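Novice: Here's a sequence, model it:
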Amino acid sequence: MKKQKKQFRMPTAFTVLILLTIVVAIITQFIPAITPATAADVIMAPIDGVLPARWALPCSCSFWAAFWAW
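Specialist: Modelled structure (predicted):
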């Protein structure tokens, strides 16, 4: 009985982004002109990137107008 080879599956976009974030954090440890990234910086990077988008939401929408007025 032959074993079947597993087919290669492309990683998801989320996996690629997390790996890129970790690679950039490691690289910052070796470049003296850049402040080294800490573990907290790496974990908070996706959250810090999304927060400014919150303020860009249109408030003319009735849901958001009601949400922010509450």
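Novice: For the rest of this, base every contact and every neighbour count on C-alpha atoms.
Specialist: Will do.
Novice: Go through the helix or strand that residue 19 is a member of and flag the buried ones.
Specialist: Using DSSP states H and E, residue 19 sits in helix 13-28. Neighbour-count burial for helix 13-28, counted by 16 or more other C-alpha atoms under 10 Å, picks out 21-22, 25, 28.
Novice: would you list those in TSV and tack on distance to residue 53?
Specialist: TSV is the format used below for these (distance: C-alpha to C-alpha, whole Å):
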residue	distance to residue 53
21	19
22	23
25	23
28	26
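Novice: One more sequence to fold, the one below, so I can look at both together:
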Amino acid sequence: MKWAPQGLEKIKQWKKRIGALPLVGIGGLTPERATGVLEAGANSVAVVTDIILHKKPEERTQQWIKVTQKWR
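Specialist: I've put the predicted structure just below:
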């Protein structure tokens, strides 16, 4: 299913609609964008491309771990 980018305001609206159900941010995410997505109400984020296409995937993974630590 194709979805257009939702943006942070839309994430807030989605979370309000679904209440306690988990909301996962997926697609186009970077560590720099993850904080906003999580602060907007996502319970977690999913990442693949940002890590596997990075020139130093191990370092990028460590960046992800550091950025998401607050929400664990």
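Novice: what's the TM-score here?
Specialist: The TM-score (TM-score structural alignment, normalised by the length of the first structure) is 0.32; 39 aligned residues with a C-alpha RMSD of 4.0 Å.
Novice: Which strands and helices lie in contact with the helix holding residue 19 of the first structure?
Specialist: When contacts are defined as 3 or more C-alpha pairs under 8 Å, 6 or more residues apart in numbering; DSSP states H and E, helix 13-28 of the first structure sits against helix 39-55.
Novice: what is the orientation angle of the helix holding residue 19 of the first structure with helix 39-55?
Specialist: If you take axes from the mean of the first three to the mean of the last three C-alpha atoms, to 10 degrees, helix 13-28 of the first structure sits at 130 degrees to helix 39-55.
Novice: which one of the buried residues of helix 13-28 of the first structure is nearest residue 52 of the first structure?
Specialist: Residue 52 of the first structure has its nearest neighbour among the buried residues of helix 13-28 of the first structure in residue 21, at 18.8 Å by C-alpha to C-alpha.
Novice: Do a quick rundown of the strands in the second structure.
Specialist: Along the second structure, counting by DSSP state E, strands occupy 24-26, 44-46.
Novice: Since that was my last question, I'll sign off now.
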